[in-house]
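**Student:** What follows is a protein structure lacking sequence information:
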C-alpha cells in the first residue's frame, strides 16, 4: 500500500475536500467508483445524467480540481454524505464491455486480503485504457479462404470485398489496419467477408506436435486431474524433466474439447516464448493469446479482449494475467509455483499464486500448481491434505537425473573462478562435442570496484550498495536503482591508478573462458546481453541447435528450458546465500541449484552437475547430491515450526520511506504503538529497524514486522490497525506500504 497523502478521512465513502457538488437535492442514482488513488475508498457520484452506465465500465469523474478515469463499481441507495457534496459523472467509455462481476470480486479480495487501496488494485488489474477495436486493428491478421478465392471472380468489379480478397491473395496475410487503408468502406466489407466465410483470422501456424506417450506417473496424475469437476487444488510435484508440461497440455486439451478456457501462468516473461511455441504446436487451431507487462498497450488490450469475449481458448501469461476475465474458464495451471516472481513487491503487493487459488475456488474450477521444488507453503498444504499431492518421481523417456558432485575449493583452489576439476570437466565435454552451462547468479564483470591502497570502494550515491563494474562498456551500474557512471581512471580518494574489480560476474567468467578455451564457441546470457524478446529467442535457439559450446548464464537459464545438448552444469559462487539473514535463503538456493542442475542430461547423454563450494559438508549440498528434496524440505519445515516462521506462522511487514530516515522511524514507531494498543492476543509486534539496504533511490527505508502463529489473529489486528494508520498525519514526502505474507523481511 502506498500512501503519500498528507491527510485522509476515516469513512471509505467520504471524498476528499474539493469534491463537493452544488446540487441542492439528493441525486436519483448514486454510483460508487474506484479511483486510482492511495486511499481505501470507493467514491460516491451522481450518475443520473448518464442513465446507460453500468458497473464495470470506465467512467470519468471530477476529483478535486481535476478529472480522473475510474471504474464504476456498484449502485448505492443512499450516502453518508451531504447531497450537496456529491458531484455528477463527467462521462463514460463504452468502447469496451463492462468488467464482469467476478472480476470485481477478485479485485475486492486482493484489496481486502492484502490491505491495498481498491482503486489502485483496480487500476493495476484493469486492461490498458485503449479500445479493443484499435488493438485488434493493429494486431489481428486475416487471410482469404478457399471459398473466398472461388467467390471473388463472381463479385462486381468495383466491390470492396473483391478488392480485399485480391489484396489478401497477393500478400497472403494482412492485418485490419492494412485492409482498412485500402478503402473507406473496408470495415463493413470485412465483416461481410467474415460472415460469408470468405475471409478468416490467420491464427499462428506452428509445426504440429503430437502427444507423447505418458509414463505411469504422468498417466496417474492426469487421471486424478481429469476426475475434477469443480474446485480442487493439486500440487504436481515432479523432478526436472519428468514431463509436467505434457500433463498440463493433456489437461488443456480436455478443456478445449469441452469448450472451456484455460489460464496458464508462468513466473517470468523469459519463459513465455518457449512455452508459447510448444502450446501453439500442440493446438494449432486453438485461439492462443499471451499477456505480460512488457507487451504494448495495444497487444495487451487485444489479449484482454480475446479473453473477456471468450474468443481465447488459452491465455498464457505472467502474474498480471491472473486478473484477465475468462467467461468459459475451465482450469488454471500455474507452472514453477515456488518462484518468487509470482509475488508483486512494488506498487500493489500481492501473490499471483495465492490470488489464482482464491480465483479457482471462487469460480469453482480446478487449479494445478507445478514445480520440481515446491514452496514450503504449498508442500505443507499437500502434507496436510488441503492440496492433492501428485508425484512424478522420474524423468520422462530414457533420461536420468544428473549426478551431482561437489568441488571443495579449500582443497582445489579456484583460479579466476574455476577449480581444476571444473576445468577438466569442461575440457572433456568440449572433446566430446557436448555443451556446458556455467551458472553464476551475478551479472556484470565484478560486484565491487575498489582501491587496494586506501580501501575506497565505488558506492552508489543513491543506495547503500556498491556499484557493479561492467567492463564491456566500462561503466559502473547500480543494480538496485539503475544509476550509472563511467569507471574512474584513478582512485578518487588517494589517486592510486591501480584500482581493481573484486569478485566476479558473468562478464568476467566469459572473459576467463574465452582466454582458457579460445577454440570454444561461447555465449553469455543475462539481462545485459539479451536485447528484446526476438534476440532472446534467437539465443535460445542457438543453444538448442548446438551452435554454442559454452554458455555462461544467470537465473534466466535456471528453469523451464530444455537444452538436450547440455551434459554439464557448473555452479560458481553457490556459498553466498548459505548464511544470509533471510530465513528463506536456503529454500531459494536449494530450488535454484536443483532447477539449474536440471538443465543437464535431458537428452541421450548422461548429465553431471559440479558445484564449487567451501562448505561441502553443509546439509543443503548433501540433499542436492541425493536429489532429496523431501528430506531437505522436511528439515526446513521442522526448523520453521520451532521458530514459528512461515508456513507454520504468518507475517506482515509495514515499511516506510522518506528522504531522511528519522521521519520513517517516527511514523513506524507511532504505528507500533497503535498496533500494541489494539491488544490482539497471540500477535508479536517487533521493534522498528532500518532495512538491510537502508537507502535506495535516494530514499531512506525502515520496517516493522508483525508475526503470529494464527492467521485469524493476525487478520484481527490488520484491518483496524491499517484504518488507524490512515488517521496519522504524515511527514512531508513520507510514504508507507503494508506487505501481507511478505517474501522478504
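**Tutor:** It's in. Model, not experiment: these values are computed from the prediction. Residues are numbered from 1 along each chain as shown.
**Student:** only C-alpha atoms for contact and neighbour calcs from this point on.
**Tutor:** OK.
**Student:** Pretty sure residue 646 sits against residue 638.
**Tutor:** No. Counting by C-alpha atoms under 8 Å, residue 646 sits too far from residue 638 to count as a contact (11.1 Å).
**Student:** which of those two has more neighbours?
**Tutor:** Using other C-alpha atoms under 10 Å as the criterion, residue 646 and residue 638 rank with residue 646 on top: 21 against 12.
**Student:** Distance check, that one against residue 602.
**Tutor:** 34 Å (C-alpha to C-alpha, to the nearest Å).
**Student:** same question, residue 581
**Tutor:** 35 Å.
**Student:** neighbour-wise, which of the two wins?
**Tutor:** residue 602 (26 against 11).
**Student:** got the contact list for that one?
**Tutor:** Residues counted as contacts of residue 602 (C-alpha atoms under 8 Å, 6 or more residues apart in numbering) are 241, 399, 400, 562, 563, 564, 565, 566, 567.
**Student:** 10 Å - rerun?
**Tutor:** With contacts defined as C-alpha atoms under 10 Å, 6 or more residues apart in numbering, residue 602 is in contact with 240-242, 395-402, 562-567.
**Student:** another structure for you, compare them:
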C-alpha cells in the first residue's frame, strides 16, 4: 500500500477526484470509505477515500501525502459507497458534494461520537389487524419474497400505519434493521411514540431539528448494528445500515422527498436503488400515489396491494361546492362556510380549513396609484405579515416594515388575497371564544412549537384548525368532521403539468381526514369556477378514477411519467451571461447525435426571473429514452468543463425535476 494512490473526494463544486499518497509513517492501512485529513490549497480538509489505484495522471512531484487517516475501519461501508457512486452518476453531481449531502456534518468535520446500543425488544402491545388489513399484510409478506418494490395503495384511514408496524416487527424479530421515511418533521412524534411503545427504545431520529451530533450518533449506530430503526426525513436514505431488512416510505407521493438544491435527489427513487442493492424489502405507502409509482405498478415494475376499506366504518364524507360568485367573502370565508363551522362547534366537533399560502396576504398595493410592494432582490411580491407588521420575501431573506402609506403618492395601502394568517384573524373575530390553531411553517418553526400545536389539534382542545398542507399529511384527528378548502382555484389552476395531480392529492388527503370514528363528515370547496370539469371530477370520482382520466393527457402531451426530463438552470447578475451559457448548451444539444430522440424546450427566462439579485434562465430536455438522456447529460458536463462555460454563471442540472420555477 506504500506506493498506492488514494483517490479522495473533497467537498468542492468540481467533478474531479483528487489523488494523494497515504500518510507518511502511518501504520493505518488505507481502505475505501475511510475519512482522511488532506492538504487542500492553504487549508487542511476532511475527505473520503473513494478509490485506491496504482497510478495517477498527475506527475509524482505534484502528488501530496495525506496528513492522516481518521478511521481505523471505513466509515462508509460498501452499500453506502455504492449508493454515493450511483447518486453521483445519475444526478450528474460532483462526487465531493455528493458525499457532503450523504454524510452528517459532525462526521464530515472529522469527529466521531460515542454510540450506545438501542435494539429491538419483543412487542408488548401488538394490535390485532382488521380483516382488510390482514389481507393486505399477507399480500405484502407474499410479495416481499420477490425483488420488486410494493406499492401499498390504501385510502386515508385504511390503517396503513398498523400494517407498517406489523411488517417491521417481522423484520426486527429476525435481528434485521428498518428505515422508515416520512415527508415532514411533524409526522415523526406520533410515529416515534407508536414504534417505541411497541418495540422499545430502538429508534434513532434524523431530521433538520435534531442536532448535528445526535444525527451522527444515529447514523453511526445503524452502521454498527447498534440501532434497530431509523425514523427520519429524506436525508435518512443515506444511512449505511449493517443489516437492512425493510424500507418504508410513507406518503410516497409527497414532493418533500425531492431535494430542490445542491444534490437534487429523490429519496423515494433512491430507496428503490438502495433496496435493490441491499436486497431488502421496500414498501411505498400512500392514499394518493404519485403517477410515477402508479405507472410502475401498471408496468409490473412494482407490485401493488390495495386497501379500499377504512378501519372505522364511517360513510364517505358529503362533498359540496360553495360558489363564491353567489356567496361573496370579505376575507376569504363565505357565509355558508361560517354556518357549517358553527354547526360543527355546536356538536363539539372540529373543523379544518386548508389554504396552501402562508402569511396574511400575498399582495400589498396602493389603493390610489396601484403600486405593488415588490422585493428589490427578487421578481416576486412581498408577503404581508400583519402580526409582525412586516413585508417579507419568500424567496430571500429580505423584509421591511409594512407601513400604511404609499411612498409614491401617499395613498392608503391595502392587502389583496389571503393567507393562513388572514383566515385565522377572520375566524377569531367570528368565534372569539374558541381555541383556533394555525399550523404552517411560521407557527411551527421549532420542535417545541410543532409538538404543542399538533397536541392541541389531536386532543380536540382546538376546535378550529387552519393551515397549509402540513395539516393534511398522515395525521389522525379523531374529532374532525368538517374540512374546507378556502381557495380551490389557487390549486386547480396552478401552472405546470403537475398542478392537477398535486391538487388532487391535497384534496383527497385533506378530505380523508374528516368523518372518522363514525362521525358524519362534510367537505366544502370554495370556488369561482363551480362548473369546471376537473373540479366536478374531484367531487364525483375516487383518486384512482381521477388518475385514469388525467394520465391520458400526460401520455398525449408526452410529459412525465411517460417521458424523462432534465432541467438545466443558470443564474448570474448579468442576463447576458445567463443566456450566453444557455445558448451554447442549446447549440451543443442540437448538434448532438441524440437530438432526434430528445425534445429541447428553451432557453427561456425562469418563471421566477430574478432571485437574490441574480437573473435566471433555464432549458429543459425531454426524452422517452432515459439512457440517451443521461448520455447527453454526461457529455454536456464535459463540454461545459472543456469550454469553461460555467465561469460566469452558477448552473445546475435537475434530473427528474418536480419544481420548474
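**Tutor:** Okay, I see it. Owing to the predicted nature of the structure, the values given are computational and were not obtained by experimental measurement.
**Student:** Quick TM-score on the pair, please.
**Tutor:** Scored against TM-score structural alignment, normalised by the length of the second structure, the superposed chains reach a TM-score of 0.95; 655 aligned residues with a C-alpha RMSD of 2.1 Å.
**Student:** rewinding a little: give the buried subset of the contacts of residue 602 of the first structure as a PyMOL selection command.
**Tutor:** Buried residues among those (16 or more other C-alpha atoms under 10 Å), as a PyMOL selection:
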select buried, resi 240+241+242+395+396+397+399+400+401+402+562+563+564+565+566+567
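**Student:** And the helices in the stretch 401-550 of the second structure, which stretches?
**Tutor:** Secondary structure of the stretch 401-550 of the second structure (DSSP state H, counting those that start in this stretch): helices at 420-430, 447-459, 488-492, 499-511, 533-540, 543-557.
**Student:** What is the mean deviation of the fourth one from its aligned residues in the first structure?
**Tutor:** If you overlay the two and look at helix 499-511 of the second structure, the average distance to its match in the first structure is 0.9 Å (mean C-alpha distance after the TM-score superposition for the first structure).
**Student:** And that helix, what does it pack against?
**Tutor:** Under the contact definition 3 or more C-alpha pairs under 10 Å, 6 or more residues apart in numbering; DSSP states H and E, helix 499-511 of the second structure sits against strand 350-354, strand 480-485, helix 488-492, strand 522-527, helix 533-540, helix 543-557.
**Student:** again, only using 7 Å
**Tutor:** helix 488-492 (3 or more C-alpha pairs under 7 Å, 6 or more residues apart in numbering; DSSP states H and E).
**Student:** Distance from the chain centre to the helix it packs on, please.
**Tutor:** In terms of C-alpha atoms, centre = their mean, to the nearest Å, the centre of helix 488-492 of the second structure is set 21 Å apart from its chain centre.
**Student:** Report the aligned residue range of the first structure for it.
**Tutor:** Using TM-score structural alignment, helix 488-492 of the second structure corresponds to residues 574-578 of the first structure.
**Student:** Flag every buried residue along that stretch.
**Tutor:** 574, 575, 577, 578.
**Student:** Can you pull out the residues in contact with that stretch?
**Tutor:** 585, 586, 589, 612, 613 (C-alpha atoms under 7 Å, 6 or more residues apart in numbering).
**Student:** show me where the stretch 51-200 of the first structure has helices.
**Tutor:** 101-113, 118-125, 132-139, 146-151, 160-171, 176-180, 186-196.
**Student:** okay if I get the ones you listed as a markdown table plus mean neighbour count and distance to residue 618 of the first structure?
**Tutor:** A markdown table is the format used below for the helices of the stretch 51-200 of the first structure (neighbours: other C-alpha atoms under 10 Å; distance: least, C-alpha to C-alpha, whole Å):
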| stretch | mean neighbour count | distance to residue 618 of the first structure |
| --- | --- | --- |
| helix 101-113 | 19 | 38 |
| helix 118-125 | 23 | 43 |
| helix 132-139 | 18 | 53 |
| helix 146-151 | 14 | 67 |
| helix 160-171 | 19 | 63 |
| helix 176-180 | 19 | 61 |
| helix 186-196 | 16 | 65 |
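**Student:** right, so of those helices, which gets closest to residue 359 of the first structure?
**Tutor:** Smallest distance to residue 359 of the first structure across these (C-alpha to C-alpha): 6.8 Å, for helix 101-113.
**Student:** which part of the second structure lines up with that closest one?
**Tutor:** By TM-score structural alignment, helix 101-113 of the first structure lines up with residues 78-90 in the second structure.
**Student:** Repeat that for stretch 546-558 of the first structure.
**Tutor:** Using TM-score structural alignment, stretch 546-558 of the first structure pairs with 460-472 in the second structure.
**Student:** Now tell me what touches the matching stretch from outside.
**Tutor:** 349-357, 420, 424, 434-440, 456, 479, 509-510.
**Student:** let's see it at 8 Å
**Tutor:** So stretch 460-472 of the second structure is contacted by 184, 186, 345, 348-358, 420, 423-424, 434-440, 456-457, 477-479, 506, 509-510, 513 (C-alpha under 8 Å, 6+ apart).
**Student:** Drop anything exposed from those residues.
**Tutor:** In the contacts of stretch 460-472 of the second structure, the ones that pass as buried (16+ other C-alpha under 10 Å) are 184, 186, 345, 349-358, 420, 423-424, 436-440, 456-457, 477-479, 506, 509-510, 513.
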